[in-house]
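# Quick one: sequence plus predicted model below, questions after.
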Amino acid sequence: MAVGWDGGGSIRVPASMSGVEGLATTCGRIPFERGSTSTNNKAGPLAPTITDIALSYLLLSQPHPKSFTTNLIGEAYLPLPYLTDLSTHDPANFNLEEVRLGVFWEHFQHTDPFVYEKSLNAVQFLEGKGATIVNITIPYLREIHLSHGLKIVSEFGNLWESPFYNTTYQLEANTEITVMLGRTLTADEILSAEKIRHFAIQYVRKNLFEGLQLDAIVSPMLGDKVPKLPRGYRGYGESNTALVYKIMRFVPLANFLGLPSLTVPIGYEEDTGLPIGFQLLGDAWSEPTLIRLGSVVEQLQKRKTPPAENFFDVLKPWLKS
């Protein structure tokens, strides 16, 4: 298990690209230091199986009295972490007849055709297990995504302001660009983004999860296949906003609204063998539901050993043997 922080997909995107599972929890669910520096950031585990995700979630989700979000929400109002009992059930035989899954089809198809095909197979697989697929619409989604970008860039610029203006502190070039962009935003722009956030929270939670009684909203995890790294990236990094936005197409809603989201591997690209992820977005504090659904999705695709050229053992440098 590894611990990640997700302000714009930084748990789910690398997990999806690496063929593992990643859970970005409800904002405030997992306490961590410097939690007050971002309204989009949340912590969560990356792990190879849904069982590892479940155990990691229980371990990490204990309220901490010194945590910013624990104090902000109030420890008495934080629901205790729990799990649906999976020990007596075979996920392959789970009956999902009472499960309702929302799909925004117009948005769902905005990815690579092969990723779309695999993601559609996952929806059909869940439907075959008894789940009801509900057609949904999320209005002003482009504005919601833009507002997320404004907020996270402004918070990033604020967090890195001192190192940015310290000439002895070297930042990677793309980081400098992001900080500079964040420092140019006005209070009116940030307040406008917050108004859109208020609308989006009300609409998604009240109209979709509560009104349509959804258990999750499902989509592809990435807006494209895993991209190739360009020449020279090791020395300088890469600044490619268009590519980043394309990859993040299904990411921002969970961060901007503070909702939990899980990515589960569902297949592999035919030409490269690189993995494809599937996303389940839940209402606040619904991690147990996402984990249960993830245990079903996990049955869709048998895991493959990564090709040698795409695999790096992160433990090897730390092990003596």
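Arrived safely.

# alpha carbons only for contacts and neighbour counts from here, please
Noted.

# Show me where the stretch 51-200 of the chain has its strands.
Shown for the stretch 51-200 of the chain, the strands assigned by DSSP state E, counting those that start in this stretch span residues 100-103, 132-135.

# Can you tell me which of these is most buried?
strand 100-103 (a mean of 22; mean count of other CA atoms under 10 Å).

# ok now that strand, how far from the chain's centre?
The chain centroid and the centroid of strand 100-103 are separated by 17 Å under CA atoms, centre = their mean, to the nearest Å.

# What are the contacting residues of that strand?
Where contact means CA atoms under 8 Å, 6 or more residues apart in numbering, the residues beyond strand 100-103 that reach it are 131-136, 213-219.

# hang on, Glu238 is in a strand, isn't it?
No - applying DSSP: H, G, I helix; E, B strand; the rest coil, one finds Glu238 to be coil, outside a strand.

# which stretch among the strands of the stretch 51-200 of the chain comes nearest Gly294?
Judged by CA to CA, the one of the strands of the stretch 51-200 of the chain that comes nearest to Gly294 is strand 100-103, at 12.7 Å.

# Show me the two of the contacts of strand 100-103 that sit farthest apart.
Farthest pair in the contacts of strand 100-103, by CA to CA: Gln213 and Ser219, 17.6 Å.

# neighbour count winner among those two?
Between Gln213 and Ser219, counted using other CA atoms under 10 Å, the more crowded position is Ser219 (28 against 16).

# ok, structure two:
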Amino acid sequence: MSDLVRRTAAELADALASGETTSVALTQAHLDRIAEVDGAVHAFLHVDAEGALAQAAESDARRAAGTPAHALDGVPIAVKDVLATEGLPTTCGSKILEGWIPPYDATVVARLKRAGLPILGKTNMDEFAMGSSTEHSAYGPTRNPWDLDRIPGGSGGGSAAAVAAFEAPLALGTDTGGSIRQPGAVTGTVGVKPTYGGVSRFGLVAMANSLDQVGPVTRTVLDSALLHELIGGHDPLDSTSIDQPLPDLVGAARQGASGDLSGLKVGVITELSGDGYQPGVLARFQESVDLLVAAGAEVVEVSCPHFVHALATYYLIMPCEASSNLAKFDAMRYGLRVLPEGVDNPSAEEVMRATRDAGFGDEVKRRIILGTYALSSGYYDAYYGTAQKVRTLISQDFSTAFEQVDVLVSPTAPTTAFKLGEKVDDPIAMYLNDLATIPANLAGVPGLSVPSGLADEDGLPAGFQVLAPATADDRLYRVGAALEAALQQKWGGPLVPPELNGVAR
């Protein structure tokens, strides 16, 4: 494996700035790594080698002229296949969008291009971001680089696996109920869900508009801060975008890395531990809390009583919004079109029925049916309306908690990565993986997952989640970087998955 692919994005940016390497060289190194191991991992749905190298050559020309577009200019990145990319396929992991090439870029993709980051390709995901394992992709599952027989989390398992397997130093994901943070936890990567509205959603193929958020997937907290600052900020094309500057995220990460958390008050969420949580995950969580105390933080227990209803609330609100959003895939305007068998001159309704039956997978159909039912006449108030009331109570729990503490913490996911196929036929068991991450999406607050170590039972990564008040994303980076520094000092370096060279599946 090339030394270039093992370096962090910040280290690669320094190497480019010093002239030690070129963007073409490091982009080619990552393309070589993808060719070497992605047959086993299946993190990518589409690799754009020609486009990435052309963008890298342009970056090198800017560096030679002394006019780099950004500190990360020339550092390659992978993009989750739910974000529109002009000239590259965007399938959302679904057959219904197979071959669709958008005529425009999502705002975050446009910002990447303006900053000069070569785009390596599009990463695999659960179809329309519906899943917790990346087993629900129409193009086959992604595998966890720590154990190829296990899931990499979901829905953004492709982005997390690409970063964990050293196929990309940076990636973009989306988080609707934990789809950045939960894959981060089970692959040993850093994943951040920014404040809702803090990063533009324009060009993100929506599953649930009030919950979806784009965010960074990286190997270090500092890299996440660098990427977050690049993609974040107000966007007039997104009506939910917050019209105010981002806090100093990179400065907060650098401050946190010094290891001093004096004056910070941390709340351990009582409802997000105990029954249902793997002992090894809880052990790594407690060790991490102890390290925060050693860094000077004050730790107290905080109760958020309505969090116990978050899972049920989410799985009413999200399917309702998803069923509405996916109505546009009607075989009339773009995407797949299937004609019903044995029907002469079929009606538009018959074509739509045949197309949606062939184009959508089982999990998508399940959520469309659930959402349509919950929104139907006679049930709207009982289900969707009631869920929105509970959502308000969950937001109030956060508000009350943040009057007492600066940040809240919990395990990111109840367990480490489970085996492929283990829960694919048990949707309720699958949904439980988002138990700790969902409250942040319901309230719109930011969250970060940082690796907390390997569970004793299976030697697989666990994650530590930090939550902060809305627009206080800098607190995530201060705490996350402090914990990361303390853990890596304890471990003697970062968590690194087993080598994948020579693996073929």
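Done, it's in. Treat the numbers as computed from the prediction; the structure is a model and nothing was measured.

# And the TM-score, once the two are fitted together?
TM-score of the superposed chains, computed with TM-score structural alignment, normalised by the length of structure 1, equals 0.85; 299 aligned residues with a CA RMSD of 2.5 Å.

# how much space between the counterpart of Thr372 of structure 2 in structure 1 and Val218 of structure 1?
Counting by TM-score structural alignment, Thr372 of structure 2 lines up with Arg183 in structure 1. Arg183 of structure 1 sits 35 Å away from Val218 of structure 1, going by CA to CA, to the nearest Å.

# Likewise for Thr39 of structure 1?
23 Å.

# Compare those two (neighbour count), which wins?
Using other CA under 10 Å as the criterion, Thr39 of structure 1 and Val218 rank with Val218 on top: 25 against 18.

# on contacts alone, who are the packing partners of the strand or helix carrying the more buried one?
Using DSSP states H and E, Val218 of structure 1 maps to strand 216-220. The helices and strands touching strand 216-220 of structure 1, judged by 3 or more CA pairs under 8 Å, 6 or more residues apart in numbering; DSSP states H and E, are strand 100-103, helix 113-128, strand 275-281.

# mean shift between the last one and structure 2?
Overlaying structure 2 shows strand 275-281 of structure 1 at a mean distance of 0.7 Å from the equivalent residues (mean CA distance after the TM-score superposition for structure 1).

# which residues of structure 2 does the helix or strand just after that strand align to?
Going down the chain from strand 275-281 of structure 1, the next helix or strand is helix 287-297, by DSSP H and E. Helix 287-297 of structure 1 corresponds to residues 473-483 in structure 2, going by TM-score structural alignment.

# which residues sit against the matching stretch?
With contacts defined as CA under 8 Å, 6+ apart, stretch 473-483 of structure 2 is touched by 194-195, 221-222, 225, 247-250, 252-261, 288, 291-292, 295, 406-407, 446-450, 466-468.

# what's the answer for stretch 216-231 of structure 1, then?
12-13, 16-17, 100-104, 108, 110-112, 115-116, 119, 123, 209, 246-251, 263, 269, 274-283, 290.

# List only buried entries from the residues you listed.
Using 16 or more other CA atoms under 10 Å as the burial test, the contacts of stretch 216-231 of structure 1 include 12-13, 16-17, 100-103, 108, 110-111, 115-116, 119, 123, 209, 246-251, 263, 274-283, 290 as buried.

# From Gly191 of structure 2, how far out is Gly197 of structure 2?
Per CA to CA, Gly197 of structure 2 is found 17 Å from Gly191 of structure 2.

# ok, those two, which is more surrounded?
Applying other CA under 10 Å to Gly197 of structure 2 and Gly191 shows that Gly191 carries more neighbours, namely 35 against 26.

# Pretty sure the more buried one sits against Gly215.
Yes - contact criterion CA atoms under 8 Å: Gly191 of structure 2 and Gly215 qualify, at 7.5 Å.

# Overlap of the contact sets of the two?
Here Gly191 of structure 2 and Gly215 have Ile180 as joint contacts, going by CA under 8 Å, 6+ apart.

# re the thing from before, quick check: the match of Thr372 of structure 2 touching Glu155?
No - contact criterion CA under 8 Å: Arg183 of structure 1 and Glu155 do not qualify, at 9.1 Å.

# matching residues in structure 1 for stretch 158-167 of structure 2?
Stretch 158-167 of structure 2 corresponds to no residue of structure 1 when matched by TM-score structural alignment.

# again, but for stretch 441-449 of structure 2
Aligned by TM-score structural alignment, stretch 441-449 of structure 2 falls on residues 255-263 of structure 1.

# For that stretch, measure first residue to last.
Terminal-residue distance, stretch 255-263 of structure 1 (CA to CA): 14 Å.

# Also stretch 2-18 of structure 1?
Stretch 2-18 of structure 1 end-to-end distance (CA to CA) = 13 Å.

# picking that back up, and which of the contacts of strand 100-103 of structure 1 is nearest Ile190 of structure 1?
Closest approach between the contacts of strand 100-103 of structure 1 and Ile190 of structure 1, by CA to CA: Ile217, at 27.2 Å.

# Aligned to the closest one, what sits in structure 2?
When structure 2 is aligned by TM-score structural alignment, Ile217 of structure 1 is paired with Leu408.

# what about its match, how many neighbours?
With neighbours defined by other CA under 10 Å, the count for Leu408 of structure 2 comes to 25.

# Please name the nearest non-neighbouring residue to it.
In this structure, Leu408 of structure 2 finds its nearest non-sequential neighbour in Gly267, 4.6 Å apart by CA to CA, 6 or more residues apart in numbering.

# Quick one: residues in contact with stretch 280-297 of structure 2.
259-266, 273-274, 299, 410-411, 414-416, 452-457, 462-464, 482-483, 486-487.

# That stretch corresponds to what range in structure 1?
The aligned range for stretch 280-297 of structure 2 in structure 1 is 114-131, by TM-score structural alignment.

# same thing with stretch 23-32 of structure 2?
Going by TM-score structural alignment, stretch 23-32 of structure 2 sits over no part of structure 1.

# just stretch 80-97 of structure 2 next, same as before
With TM-score structural alignment applied, stretch 80-97 of structure 2 matches no range in structure 1.

# how many neighbours does the closest residue in space to Leu222 of structure 2 that isn't next to it in sequence have?
Closest residue in space to Leu222 of structure 2, ignoring its immediate chain neighbours: Ala253 at 5.6 Å, by CA to CA, 6+ apart. When neighbours are defined as other CA under 10 Å, Ala253 of structure 2 has 26 of them.
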